[in-house]
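In: Below: sequence and its predicted model.
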Amino acid sequence: MASQDEIDQLPKLTAPVSYEAPGSPHSFDEKADHPDKLEKRHSSASSLSSKGEPGGKAVYDTDDDVRYVNGEPVITTGRDVSRFLIDIRDDGDPAVTFRSLFLGTVFAGLGAALCQIYLFKPVQVQVSTVFLLLLIYSCGLAWAKYLPRAEWVEGTRFARLVPVLRFLNPGEFQIKELYYSTNVEATTAILATFSTACFGYGLVGLLRPLTVYPSEMVYWTNLPTVSIFQALHFDSASNHKRLKLFWSAFTGMFIWEVLPSYIFPLLNGINIVCLATQHVPSAAQDVITNLFGGTDGNEGLGFLSLSLDWQYITSTFMSWPLIQQANSWIGYAVCYGAIMGIYYSNVWNSKAFPMLSTSLYSQNGTRYNQTAVFGSKFQLNETALETIGLPALTGSNAWSNLCANLAIGGLIAHTVLFWGPYVWESFKQARAKSQPDPHWQIVNKNYEEVPWHWYFGLLVLSFFAGLIVIFKGQTTLPWYAYITALLLGAFITPFSTLLYARMGNGIATNQLMKMVAGAINPGKPVANLYFSMWSHDVVSTSIGLAGDLKIGQYLKIPPRSMFLTQIWGTILGAAVNYVVMVSVVDAQREVLLDPRGTNVWSGQYPQSLNSAAVTWSLAKQLYGPHGPYIWIPLALLFGMVPTFFQWIIAKRWPTIKGIRISSIILPIIYQYSQWMSSGTNSPVTSCIIVGLVSQLWLRRYHPGWYKKYNFILGGALDGGAQVMIFILSFAVFGASGTPRPFPAWWGNPAQGNVDYCNGNGALD
């Protein structure tokens, strides 16, 4: 069985971009918005759909610079999403029924289970919400059609059953009978999870005018959910082609995923260099593996590998806007050079350890004995520390931590300098109730908003729930550190949510939380883990729940119904996550503790949490003025400086050689500059290709196809792959017992790395 502290290390998982507002960044190929347009009312898509010219020529709406191809607007900004992609229709149908409660509960549990399984994969990916919702839609239609309905017995001797049947089957399945949030993960128990998640939800409610209401707050990876449900319910005449595409793609991917994930894993990382260098000298093979290998966990950087395993590619790159992806490409390039450079120049004594790993090591390269240093009470033993010595990070892990701090500093600076005017304008609009987003206006007119005191009461309730855990549980976290953690999470939440809503993925803030925890709780690694739970997890939970509120706004779901179902879904998802987590940890404990893991299971994420907790509990020795990693905490400040100079340049020269200076998002570049520091890296090239095809080619040159089919195709591919992975995890991967590997053959070698890059003793 896993020990309680090992279970406590397991984090929450959040699921993926936004378009721009005044003063916000713009894509390298996209137009700028203008402040004077903030107050303009959005016109409908139908009134603007005839501006294209024959032959595919692109033209622009002279009023707002919208680009059209074949009569279809190219969706670029948040305003475009609100005007052209999301329908403003609201039928006033009920949102909470017995049917929606039942189906939501079942599928929230399925989503939570899948989410937890992927936490222990070599690559952290998201569960396809689109797939879950389409399953709900199919089940809802069957429920409405086949279960007894009230009109069947009206006017008969069974008429007294009408209320019961209407309760069980309210008739046609409606768009608002949706689902619950499935991205909230378990921590130590339901009470602690309730405290963390609901505190985050309370913050989301207070920040709604900034992070939910405006058009620029898009939450791009939620668009498949919204567009598919509106298509299914509002445009039934053309549903046949869309549903045919969905089920064809889903079935094809469901069958295909058996190959790369089980029978033919080489398909997850085909690298010509690896295959062509089987017999080179061992020293050369080591270098080749470090750069080109990437199919197994922590094998290498996977440079130029081609992955055909959709479970790791995912449809997120079909949703993230081009501005986010363009900045990430710069980060990827930096990452390849930086990690190879750090390792081979022996910075931080890197060559004494594996090139990629999130584990802790002794100075001689062996696994660090943290149990001896911190003992059974998880308190620092100074005598043992002097005997065993300080722990060491791999060069890639140290670089990852440094980049994380650069990104946090850059995030704060970018938000204040570039998006500050937008923040101020949003709160003024909220006070005057003049928010121009058409979807918000409909919801505000037709439904009662959740009172502010509901969210404030949730904050108070979750605060005291956490205090009970602090005083009754074995957290080793003082009450004042608990309060500090909540305040820190509350401070970071609006910064992270703004970036996530605009760009599709946020900045990992866990490093900052560990720094503060180490300063407050020196020598207490478990206390640092709990501190992170009530700070970083509050941020990640807030982002996920804010995205859900945006879905509610797009689909015109009554806010009070959203409030109640999100709380229920939060608790339900946490309970399911906890059960699945314990099952996987118990069955795969040795693999999860291994620094490398396998191409199926990996503990690299919880290992990284543990490494940060331990090292920051020794902050004075490791990160102080005379410590080996002094530059890591200083990076928090250094991350702000380049953004300041960027802002100064942008004020003087907004555009240089066709590139808007504000479209360079330095925190995203910093984040991706350490992207390949652990895990399986072979999918990176394929992800870039998918993003280019979807966001550059389809979106710009085939906007009609993009709007109708892009999101439903991505959801189908995700769903097919992830359902097969769910089945294989318990059937053959050993999620709850003994694994049953596929027999060895050339595409599934018995020894060495799957991609045949066998340096660094892979065949020993």
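Out: On my side now, so go ahead.
In: CA atoms for contacts and neighbours, from now on please.
Out: Will do.
In: those strands in this structure, which residues are they?
Out: 58-60, 67-69, 72-73, 655-656, 659-660 (DSSP state E).
In: Buried residues of the first one, list them for me.
Out: Residues A58, V59 are the ones in strand 58-60 that count as buried (16 or more other CA atoms under 10 Å).
In: swap in stretch 603-610?
Out: G603, Q604, Y605, P606, Q607, S608, L609, N610.
In: Out of the strands of the chain, which one sits most buried?
Out: strand 72-73 (a mean of 28; mean count of other CA atoms under 10 Å).
In: helices and strands around it, which ones?
Out: helix 703-705 (3 or more CA pairs under 8 Å, 6 or more residues apart in numbering; DSSP states H and E).
In: Summarise which helices and strands the helix it packs on is packed against.
Out: strand 72-73.
In: Work out the gap between the strand it packs on and the centre of the chain.
Out: In terms of CA atoms, centre = their mean, to the nearest Å, the centre of strand 72-73 is found 29 Å from the chain centre.
In: need the longest helix for this structure.
Out: Assignment by DSSP state H gives helix 395-432 as the longest helix of the chain.
In: Which strands or helices does that one pack on?
Out: Partner elements for helix 395-432 (3+ CA pairs under 8 Å, 6+ apart): helix 208-211, helix 322-344, helix 479-503, helix 510-520, helix 631-638, helix 640-652, helix 666-672.
In: okay, pairing it with this:
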Amino acid sequence: MFCKLENGDNSFKISPEEDSPYAEVRSAVANFDDPDMPVSTIRAWVLGIIWTVLLAGINQVIVYRFPSILITSFVALLVIFPCGQAWARLCPSISVLNRPLNPGPFSIKEHVLSAVMASVAAQSAYSTDIIAVQRVFYGEIYSFLFQWMLTVSTQLIGLSLGGMMHRFLVAPPSMIWPNTLVQCALLNTLHSQQYAGIGRHRGPSRERFFLMAFIGAVLWSFLPSYLFTALSIFSWPCWIAPNNIRVNQLFGFQSGLGLSMITFDWNQIAYIGSPLATPWWSEANVVAGFILFYVIITPIFYYTNIWYSQYLPMVANSAFDNTGHVYNLTRVLTNGAFNMQAYEDYSPLYLSMNFVVAYGLSFIAIGATVTHGIIYLRKPTWLHFKRSLQEQPDIHARLMSKYRRVRGWYYACVFVVTFAMACLCIELWPTGMAIWELLVALGLARSGVLIAMIQAVTNRQVPMNVFTELISGFLLPGQPVAMMLYVMILLCPTSLAIAFTQDFKLGHYMKIPPLVMFWAQIASTLIAGSVQLGVQLWLPPRSLGLSLSIRDMCSKNQKDQFTCQNVQIFGTASIIWGAIGSSLQFTTGHLYYPLMFCFIIGAACPAILWVLTKRFPRSKLGYVKLASRVIFGGPAYVPPANGVNYLTWALVGFIFQHLVRRRRFLWWAKYNYVLSAALDGGTAVGLILIYFWRVSILQYPLNGTIGINTVQQWWGNTVYTRTLDWKSPPLKVLAPGETFGFVFHTIT
């Protein structure tokens, strides 16, 4: 029997003592509901739309800057609260279209609805990366209609797939979705203790603390991001030895491993995630993985010249040819398709050592995740799957039965419309894909429900990005745009189905009518996608004929650091997997074939640990088996992240998540997550203010000459550019006309 109740089934009686069978849920989610509480109000929709537009627009700008720190859905959830409170106090009690403009105090259900809408806009649509790569790498600019249909179709297909699995992933009590419990706890705290602190700790309210920290973060951001940028790029060993190539390769920020260990820029610290929101044990294992693979293995491989790496920079986000120059893609493409003869006449493709290690580590992580799942998660996952089909509804499912549920044909209609849009994109524009390939990709994407079920129970998601690129490179060699689309169709429906389902679980816990959640997600998806594409249209370089843009956008030396690192990495991947294809890189007889053994290494690690724990049951190896996936998957942000991001992140995490949590727990419980949100949001807002300050006040009035001989040129803003790190040199420099390395079909 499925976990299911009919709409409006009020025949049961709920005891005040009745609660969820899971302690985690009981501690964070209330076991009662007020069906008369306002939820789908004008206030909730207006706040949701405003923050959807703001998050979509601001994050779409920030994502092209490195380091970039996005305004997360967690920040939006916090900031919406005072906005709703102010609306309740200041807005007149009048009606618009027979709906009250101010229905009274800002309710927790209105808060959830607005926050869910904003959360949809917190992440940039995957399709915007494809559009950017087409523009920057291949000089292809398709119409706005293509971009909009591609974005909306991939986003809403994910919603439809997630909705079709609602009964497996939302209603069953065993599908806990641990991440939503943090949001539930915060929401319940904000609305039930608006003016009091948590526990016995004395001090300012969390709202006041948030405001002070937020303003402080905005003001501080002007130092490392404008007035004293060396505080951000704090590669101090390179300043001491600016012409020592090995020092710059190890400690440099631009083309080095970034082992200087310190930065004073929250952008850099929180680039891989807030250290205040990640458990210390997880941070410790992540930094252990970084040290093993990038502090130890990468230098060893580089300085022993494995894969001819010494002829290239140690760290780079581009692919190279056999002269050490950036790979000239136009020399191996004819009419947008791969030309084998031109490839043989030109050069094999070479990767910097950080890229090689990153791909190998991704393969290890995939192999380890699969084996770990088979050994340790097979029985519990199957048990939870059977429970989801058989278990009785808990208190939350029965409370939700009062509300009209979303019928399956709603999701079917969304799927049909968006599938038709995807087909039009494929057929009306030269994408290189066929309809049958779209059908195969969507069929494979449906298996993502198993990944979602694992995440709902274990809070772990299987990393699939590099693996899907590898497979797509074998299926669609020589067609970079088709390969990128195929990867997107494989990944997006799964990842977005998980995101939408997680939001539905939040609504389930907070008793939001499902139909209201459905329409809120539809509306915010359409709005966010349109805003992101509009911002992206405004951003490109003036060379494309646009009057409003960021000067030198996506260039290596862009003065505001809008270097488009993610676009560069994604574009390089399109060359590796799409333009040239996986078979010319990772099969027998080719340069990077040894990386395929990383799958075996990764698969073997959990098995070896399992055997050892059986042989030595009293040892501490049990802790390692739980951490192995974190160690392998933790350094996944490299590139473009480096040691500055990882090591400072771990240091701050050790202070707050270990020392402060153990020694000042009451302070930590009251302020830690609020401080994290304030630093994230304040720094992001500061970046926007700095950019518009530079554009409107410094750039245009005197043709950008204000401060050109003062603040722009003083030591604190130029010291790091006067090093070899900023010139990205290789260890071995070739003479003009000289080549190195791998010869097609043979290795010399």
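Out: Noted; the coordinates are in hand. Everything numeric here is computed off the predicted structure, so don't read it as measured data.
In: between the strands of structure 1, which gets nearest to Y480 of structure 1?
Out: Using CA to CA as the measure, strand 659-660 is the one of the strands of structure 1 that comes nearest Y480 of structure 1, at 45.0 Å.
In: For that closest one, name the packing helices and strands.
Out: Checked by 3+ CA pairs under 8 Å, 6+ apart, strand 659-660 of structure 1 has no helix or strand packed alongside it.
In: quick one: it to structure 2 mean distance?
Out: For strand 659-660 of structure 1, the mean deviation from structure 2 after alignment is 3.9 Å (mean CA distance after the TM-score superposition for structure 1).
In: To what extent does stretch 209-218 of structure 2 diverge from structure 1 after superposition?
Out: Mean deviation for stretch 209-218 of structure 2: 0.8 Å (mean CA distance after the TM-score superposition for structure 1).
In: List the buried residues for that stretch?
Out: F209, F210, L211, A213, F214, I215, G216, A217, V218.
In: I figured the fourth one hits D680, correct?
Out: No. The pair A213 of structure 2 and D680 does not pass the contact test of CA atoms under 8 Å, sitting 10.1 Å apart.
In: quick one on the thing from earlier: using JSON lines, please lay out the buried residues of stretch 209-218 of structure 2 together with distance to T648 of structure 2.
Out: Below are those laid out as JSON lines (distance: CA to CA, whole Å):
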{"residue": "F209", "distance to T648 of structure 2": "24"}
{"residue": "F210", "distance to T648 of structure 2": "23"}
{"residue": "L211", "distance to T648 of structure 2": "25"}
{"residue": "A213", "distance to T648 of structure 2": "20"}
{"residue": "F214", "distance to T648 of structure 2": "21"}
{"residue": "I215", "distance to T648 of structure 2": "23"}
{"residue": "G216", "distance to T648 of structure 2": "20"}
{"residue": "A217", "distance to T648 of structure 2": "17"}
{"residue": "V218", "distance to T648 of structure 2": "20"}
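In: Roughly how far does G256 of structure 2 sit from S352 of structure 2?
Out: Between G256 of structure 2 and S352 of structure 2 the computed distance is 11 Å (CA to CA, to the nearest Å).
In: anything in contact with each of those two?
Out: M314, V315 (CA atoms under 8 Å, 6 or more residues apart in numbering).
In: Look at these two and report which has more neighbours.
Out: G256 (26 against 23; other CA atoms under 10 Å).
In: okay, now N369 of structure 1: neighbour count?
Out: 15.
In: Closest to the centroid, which residue in structure 2?
Out: What sits nearest the mean C-alpha location of structure 2, by CA atoms, centre = their mean, is Q123, with 6.9 Å.
In: Would you confirm that it contacts N59?
Out: Yes. Using CA under 8 Å, Q123 of structure 2 makes contact with N59 at a distance of 7.4 Å.
In: Need the overlap of contacts for those two.
Out: Common neighbours of Q123 of structure 2 and N59, using CA under 8 Å, 6+ apart, do not exist here.
In: In structure 2, what stretch matches the longest helix of structure 1?
Out: Mapped onto structure 2 using TM-score structural alignment, helix 395-432 of structure 1 covers residues 353-390.
In: my guess is G752 of structure 1 meets N758, correct?
Out: Yes. With contact defined as CA under 8 Å, G752 of structure 1 counts as touching N758 (5.8 Å).
In: For the two, indicate the residue with more neighbours.
Out: Higher neighbour count among G752 of structure 1 and N758: N758, with 25 against 16, using other CA under 10 Å.
In: So for the counterpart of A523 of structure 2 in structure 1, what's the nearest residue that isn't a sequence neighbour?
Out: When structure 1 is aligned by TM-score structural alignment, the residue opposite A523 of structure 2 is W568. Nearest non-adjacent residue to W568 of structure 1, counting by CA to CA, 6 or more residues apart in numbering: Y180, 7.6 Å away.
In: For the one you found, the count of nearby residues, please.
Out: For Y180 of structure 1, using other CA under 10 Å, the count is 27.
In: Roughly how far does I576 of structure 2 sit from G473 of structure 2?
Out: I576 of structure 2 is 8 Å from G473 of structure 2, by CA to CA.
In: overlap in contacts of these two?
Out: S582.
In: the more surrounded of these two?
Out: Shown here are I576 of structure 2 and G473; by other CA under 10 Å, G473 has more neighbours (31 against 25).
In: Trace the more buried one over to structure 1, please.
Out: By TM-score structural alignment, G473 of structure 2 lines up with G518.
In: Check M510 of structure 2 too.
Out: M510 of structure 2 maps onto L555 in structure 1, by TM-score structural alignment.
In: thought that match was touching K176?
Out: Yes. Assessed by CA under 8 Å, L555 of structure 1 is found in contact with K176 at 7.0 Å.
In: Superposed on structure 1, what's the mean shift for the helix ranked longest in structure 2?
Out: Looking across structure 2 with DSSP H, the single longest helix is helix 480-510. Averaged over the aligned pairs, helix 480-510 of structure 2 sits 2.2 Å from structure 1 after superposition, using mean CA distance after the TM-score superposition for structure 1.
In: orientation of that helix relative to helix 435-445 in degrees?
Out: 40 degrees (axes from the mean of the first three to the mean of the last three CA atoms, to 10 degrees).
In: report the angle between the axes of helix 480-510 of structure 2 and helix 465-475?
Out: 140 degrees.
In: the inter-axis angle of helix 480-510 of structure 2 versus helix 448-458?
Out: Going by the same axes, to 10 degrees, helix 480-510 of structure 2 makes 40 degrees with helix 448-458.
In: List the buried residues in helix 480-510 of structure 2.
Out: Buried residues in helix 480-510 of structure 2 (16+ other CA under 10 Å): 480-510.
In: any idea how far that helix is from the chain center?
Out: 12 Å.
In: again, but for stretch 579-586 of structure 1
Out: 21 Å.
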